[in-house]
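1. sequence first, predicted model second:
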Amino acid sequence: MTSLDWAIFVVYFVVILSFALYQSRNNEGVEGYFLGNRRMPWWAIGLSVMATQASAITFIGTTGQAFDDGMEFVQFYLALPFAMVVLCIVFVPIFYRARVFTAYEYLEQRFDGKTRALTGFLFLVSRGMGAGIILYAPAIVLSVILGWDERITILIMALVTVAYTMVGGITAVIWTDVVQMLMVFGGIAVTLLALFANLPEGVGVGDAVYIGGIQEMWRSVDLSWDPTNTYTLWSDLFGGFFLFLAYFGTDQSQVQRYLTATSLKDSRLSLILTAFLKVPMQVLILSIGVLLFVFYHFEEPPLVFSPAEVAAVEESSRAEDFRALEVEQARVHSQRRAATLELLEDRDRGADVAGSRSVIEEYDNQLREIRADAKILVSEVRGTASNDVNYVFPTYIINFIPTGLLGLLIAVIFAAAMSSLDSEITALSSATVMDFYRRWFRPDATDDHYLRVSRLATGF
């Protein structure tokens, strides 16, 4: 990264912290800290809900998944609008009218204190472990990009996120999520434009779409009933529907968001906004992965994208086997590149391209087999399965994104990680204080006391 990239990166953190502190200046008491005094605008809540779910793993891992498998994963999100409609009709009115701080507080009203305590405890355990994954997974990839020790990356993300969350509470979290979500949208747009700009001269958007279609990478819907297929429309609609109901309807990190709205109508609007923005966003993120697949028809890709896996193999007794696969990949890739350019020329002239398509399909299949053999080799050397999908997108931005934009995209990855982490922190602290500390230990303390304890719980 250049000085300009670092400057953009630092400015991002300064802006996030300043904006969070400014927006939270009017919070009053523990209700202001955990629920923003129930005065947040619906569109900000909706973007915050999206930011909570769209972690750095989504931005990094989903592109890598589409690079290997195409667009079919988008079927999973098609159930989201249906689940949101049910939530708006059934769940949201119950929580909003109960005037609760947490989803589990309602369970005491409906059942008893033991039920509330049990569900709150299960949430704390599961989300506490999940918060660690939210930090650790992107830190591994970011450490490779930045050349840092992963512990430093984790520390920076954690300290900045805890700082603005501890001071500003849910108001700071929602408004920083808005900024971070807008940055994610901007990062998607920048990446798509960069991918098209980096294609060879004479290869346009239509050509890129056409090349991706040769291997049906753009196919988004599988109507089959084959249970061996990972993603089909029917399994994803059914499974996704109930998963989204559970996540958005019972998880405190989501329920807390729409409890901050000024009215029941605004709570519902925030979820509807999420439902109808999330699917297009996911389509665009997956499209980046497919376009990377197209891009590497013209630029030779690494045989394995994970630097750690490559280093492990090169230091082993199987290094010669790995180098032989690299040589074979380079040979087949060169042939595929020439065949792809020839196909596009024939297509522009209106000539028959059926034969050229078959040739490219054969080269694609050969390269898939070579890559599969390389991953088997890595697995044998390391003793664990090779999984380099999280490195496909970072490898591209390091090598092909110009100065300035690289700093922006690194900031976007940090933003995606932090927007999920801050939501987990506020949800964990609200459940700790309201479902346990206030309910079982200090039920008669002052509002100022609960506010101090809430900040301490957030920092802890």
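-> Perfect, I can see it now.
2. going forward, measure contacts and count neighbours with C-alpha atoms only.
-> Will do.
3. how close does the residue lying closest to residue 127 once chain neighbours are set aside sit to residue 142?
-> For residue 127, the nearest residue in space outside its immediate sequence neighbours is residue 424; the separation is 6.8 Å by CA to CA, 6 or more residues apart in numbering. Relative to residue 142, residue 424 is positioned 21 Å away (CA to CA, to the nearest Å).
4. can you check residue 205 too?
-> The spacing between residue 205 and residue 142, counted by CA to CA, is 30 Å.
5. before we go on, here's another structure to hold up against the first:
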Amino acid sequence: MTIDMLVVLAYFFFLIAIGWMFRKFTTSTSDYFRGGGKMLWWMVRATAFMTQFSAWTFTGAAGRAFSDGFVVVVLFLANAFGYLMNYLYFAPRFRQLRVVTAIEAIRQRFGKTSEQFFTWAGMPDSLISAGIWLNGLAIFVSAVFDIPMETTIIVTGTVLVIMSVTGGSWAVVASDFMQMIVIMAVTITCAIAAYFYGGGIGNIIDKFHGNFMLGNDLNYVSIFVLWVVFIFVKQFGVMNNSINAYRYLCAKDSENAKKAAALACILMVVVPINLVFTALVCKRIYA
């Protein structure tokens, strides 16, 4: 067993331990679903930021940056725009809903029928999305560690279920915070190393094969501009609705919700750019 495998296994045990340690924090429905509304901004920031990250970020997004340059950053800038709108308007108002779950707000506003419809209608999409994320992770793990994809999906899914069921929202937010720390440390370190190894930002951009800003094989710039506009509109809707308000229901108060949104906005700009920058240097080395 390699050191890499030991690190992964240790992390899995750590996640299970988080759920076990935080089980005593969950004494009511409010504690389980939103931490009793007692979490500070730096904890809420982590879960708000990590909800927009998945295995695809480090595989699909990095691969797109490798082939097409800066264009993939538009997706993350759209996320940052969504968080900016959270900060300016929506985050404190989401916190002021005074509900335990986001779906409860739908019940209060539109009635029980709408609540049931949104609950059941959203389940297939949630299951498919989770399956896609796990499948992306399994593909990467299979290539790096030579572990069957089915094993990765089953083990990872089981660990996450155990952690979330035993520890509730406290355990989930704590694990999100640890993941955020790891991601920041890895991406910033790699970006610094890539900067010096690649000879600076200007040198890397000059050596890029193709159009650095628009990507390759683009026939009409107007199509790209239209895509950017609609990506921003889409992410604004995705990140500023009552269904996704759960990330701010955990906050201690409206001010903590605003701070969490502001920091998530900053991280959504810094971390993806570091990731893309590293991918571009890798293209110079291996392409």
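-> Ah, there it is. All of these numbers come straight from a predicted model, not from anything done at the bench.
6. thinking again about what came up before, who has more neighbours, residue 205 and residue 142 of structure 1?
-> Counting neighbours by other CA atoms under 10 Å for residue 205 of structure 1 and for residue 142 shows that residue 142 has the greater number, 22 against 13.
7. which SSE is that one in?
-> In this structure, residue 142 of structure 1 is located in helix 113-146 according to DSSP states H and E.
8. that helix vs structure 2, mean deviation?
-> Here the mean offset of helix 113-146 of structure 1 against structure 2 after fitting is 1.6 Å, by mean CA distance after the TM-score superposition for structure 1.
9. counterpart of residue 449 of structure 1 over in structure 2?
-> With TM-score structural alignment defining the correspondence, residue 449 of structure 1 maps onto no position in structure 2.
10. can you check residue 418 of structure 1 too?
-> Structural correspondence for residue 418 of structure 1 with respect to structure 2 (TM-score structural alignment): none, the position is unaligned.
11. can you tell me how far residue 418 of structure 1 sits from residue 36 of structure 1?
-> To residue 36 of structure 1, residue 418 of structure 1 is 19 Å away according to CA to CA.
12. ok, now residue 368 of structure 1?
-> Going from residue 368 of structure 1 to residue 36 of structure 1 by CA to CA gives 51 Å.
13. so which of the two has more stuff around it?
-> Just comparing residue 368 of structure 1 and residue 36: by other CA under 10 Å the higher neighbour count belongs to residue 36, 27 against 14.
14. the more buried one touches residue 23, doesn't it?
-> No - at 10.2 Å, residue 36 of structure 1 and residue 23 do not qualify as touching, with contact defined as CA atoms under 8 Å.
15. what touches both of the two?
-> Overlap of the contact sets of residue 36 of structure 1 and residue 23 (by CA atoms under 8 Å, 6 or more residues apart in numbering) consists of residue 171.
16. ok, back up a step: which is the next helix or strand following the helix holding residue 142 of structure 1?
-> Downstream of helix 113-146 of structure 1 (by DSSP H and E), the next one is helix 150-197.
17. that following helix vs helix 113-146, what angle?
-> For helix 150-197 of structure 1 against helix 113-146, the angle by axes from the mean of the first three to the mean of the last three CA atoms, to 10 degrees is 70 degrees.
18. so for stretch 177-188 of structure 1, what gets flagged as buried?
-> Of the residues in stretch 177-188 of structure 1, those buried under the neighbour-count criterion (16 or more other CA atoms under 10 Å) are 177-184, 187-188.
19. for stretch 82-99 of structure 2, that is, sorry about that
-> Residues of stretch 82-99 of structure 2 classed as buried by neighbour count (16+ other CA under 10 Å): 82-87, 90-95, 97, 99.
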